[in-house]
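Asks: need a 3D model of the sequence below.
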Amino acid sequence: MIEYKENLKTATLEKMVSDRYAFRMRRLTTTMFLMALSLFFVIGTASAQQADPRALGTFNDWLAYSWNENGNKVCYMLSRPLKSTPQGVNRGDIYVMVTYRPKSKSAEEVSHVAGYPYKDKSTVDALIGNNKFVLATNNEVAWVPEGGSDEKLIGAMRAGSKMIVKGTSSRGTLTVDTYSLQGFTAAYQQIRKSCT
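Replies: Predicted coordinates:
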């Protein structure tokens, strides 16, 4: 079992979120991301400072942030797993995130970053109590598929005490990440309030 709770440091998570943010947006293709990244560097330092995440607070095991994306305020919350199995596998950053974009057609999005590429065309199970949610995957990110309901998953997260995420890496390794949902509701209310 790998313990992650002690690594829940704001500076580390801000950098992690900033570096990997584009990969969590399910509707952007890799090409669009590279174009946006190029544009980001062309615009310059002033725009880069505008895009830096701003902490909204810590809520037990969840952190909440906001930032500007194309002139629109975006809020998100994230948490790292309390435990992750198996031990000894090579993984990068692991976290679950809820993004709130009030001006977007899909205002709320839940995503899980596994720290490794998922097996091609595989799905991920998110288990909360007796509820099972099947997530789509692309590279190292899992999310509620088109036609699914982020609202239902968020509702279960608000009502639950823990969430278990099971996925399979491109090498065939089954991983299990266990998240605490303590503080989820308070963090969720904060991102809704801050981005309304």
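
Asks: could you use CA atoms for every contact and neighbour count after this?
Replies: OK.

Asks: heading C-terminal from the lengthiest helix in the chain, find the next helix or strand.
Replies: For the chain, the helix with the greatest residue count under DSSP state H is helix 30-43. Scanning forward in sequence from helix 30-43 by DSSP states H and E, the next helix or strand is helix 45-51.

Asks: what helices or strands is that following helix leaning on?
Replies: helix 30-43, strand 62-69 (3 or more CA pairs under 8 Å, 6 or more residues apart in numbering; DSSP states H and E).

Asks: buried residues in the shortest one, which are they?
Replies: This means strand 62-69. Neighbour-count burial for strand 62-69, counted by 16 or more other CA atoms under 10 Å, picks out 62-68.

Asks: which elements pack onto it?
Replies: helix 45-51, strand 54-59, strand 72-79, helix 184-194.

Asks: the first one too?
Replies: Where contact means 3+ CA pairs under 8 Å, 6+ apart, helix 30-43 is packed against helix 45-51.

Asks: now, which of the buried residues of strand 62-69 sits nearest Leu135?
Replies: Trp62 (21.1 Å; CA to CA).

Asks: structure for this one too, so we can compare:
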Amino acid sequence: MSSIRLVSFAKYALAIANKLIDVYGANGLTGYDIRCSFSKTITVSSINDKVKHTNHHFIVNAFHGHAHNRCCQLSKGLGIEDLETCEHVFVGSNTVAPLIRHASHFYWLQFIDLQFDQWDQDCYEELSQFLYNNYHQVLHVINKLTPTIKELKQQLDLSDANFEQWNIKELQYLEALATEPEYDPKRLTYVKVLQSLAKAE
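Replies: All right, here's what the predicted structure looks like:
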């Protein structure tokens, strides 16, 4: 498939990325569940220079990062944010479908407008609880994991920089792989022998 054809399939996503950069400026992030392929599409698009100049990055949400490949898991992210806002909106708007299936165009638009007006009101009412819950969840994760990580860092003489370097090195290694390594039964046997040895000891 040619690069021009790829860009034509992604024209809406490209238009959205372009608009986001225009509105929000430099150093932005866009979450997209096909970040891997879309980042490649960006490089052959007319907005590639704009994306580079504004230091705009594309990230993938946690679920899709773990679903596709290790490179996605090692890329930038947003912590516990699931980036599924569009999915939530679509699921919420699906409840309107049975009501407007046989409606005229006017009523179809009216019900959609009412749905999203109610959506906005509900989200606004729940905003403080949402922020509180996220803040509470983050504090819980920090308080629970910080002592364990601190102890591990002391035992292994590690710093935060080590973790960041390992991620960078692993990502560079994976990106440099043109193909997967050939299957080597000797290595598999060696690992099994080591596991047996560990159990025996």
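
Asks: TM-score of the superposed pair?
Replies: Taking TM-score structural alignment, normalised by the length of the first structure as the basis, the two superposed chains have a TM-score of 0.23; 88 aligned residues with a CA RMSD of 6.2 Å.

Asks: circling back to that earlier point, which one of the helices and strands packed on strand 62-69 of the first structure lies closest to Leu135 of the first structure?
Replies: Among those, strand 72-79 sits nearest to Leu135 of the first structure (CA to CA), with 17.3 Å.

Asks: what comes up buried for the following helix or strand past the closest one?
Replies: Using DSSP H and E, the next helix or strand after strand 72-79 of the first structure towards the C-terminus is strand 83-85. Using 16+ other CA under 10 Å as the burial criterion, the residues of strand 83-85 of the first structure that qualify are 83-84.

Asks: for strand 83-85 of the first structure, packing partners?
Replies: strand 2-3, strand 174-180.

Asks: hey, which of those strands is tucked in deepest?
Replies: When these are scored by mean count of other CA atoms under 10 Å, the highest mean neighbour count falls to strand 174-180 (a mean of 20).

Asks: tell me the angle of that strand relative to strand 72-79?
Replies: Counting by axes from the mean of the first three to the mean of the last three CA atoms, to 10 degrees, strand 174-180 of the first structure lies at 100 degrees to strand 72-79.

Asks: okay, strands next: where are they in the second structure?
Replies: 29-31, 57-59 (DSSP state E).

Asks: closest one to Tyr107 of the second structure among those?
Replies: Closest among the strands of the second structure, using CA to CA: strand 29-31, at 33.5 Å.

Asks: how far does the closest one sit from the chain's center?
Replies: 8 Å (CA atoms, centre = their mean, to the nearest Å).

Asks: cool, and stretch 100-119 of the second structure?
Replies: 32 Å.

Asks: okay, now Asn18 of the second structure: neighbour count?
Replies: Asn18 of the second structure has 16 neighbours, counted by other CA atoms under 10 Å.

Asks: whoops, Ala11 of the first structure was the one
Replies: Counted with other CA under 10 Å, Ala11 of the first structure comes out at 10.

Asks: tell me which of the strands of the second structure sits most buried.
Replies: strand 57-59 comes out most buried of these by mean count of other CA under 10 Å, with a mean of 20.

Asks: who are the packing partners of it?
Replies: strand 29-31, helix 35-43.

Asks: mind putting these into a markdown table with distance to Thr189 of the second structure?
Replies: Shown next, in a markdown table, are these (distance: least, CA to CA, whole Å):
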| stretch | distance to Thr189 of the second structure |
| --- | --- |
| strand 29-31 | 41 |
| helix 35-43 | 34 |
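
Asks: quick one on the thing from earlier: pipe the helices and strands packed on strand 83-85 of the first structure into a markdown table and attach distance to Leu135 of the first structure per row.
Replies: Below are those laid out as a markdown table (distance: least, CA to CA, whole Å):
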| stretch | distance to Leu135 of the first structure |
| --- | --- |
| strand 2-3 | 23 |
| strand 174-180 | 14 |
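
Asks: compare those strands and give me the one nearest Gly155 of the first structure.
Replies: Ranked by CA to CA, the member of these that lies closest to Gly155 of the first structure is strand 174-180, at 14.9 Å.

Asks: name the helices or strands packed onto the closest one?
Replies: Strand 174-180 of the first structure packs on strand 83-85, strand 162-168, going by 3+ CA pairs under 8 Å, 6+ apart.
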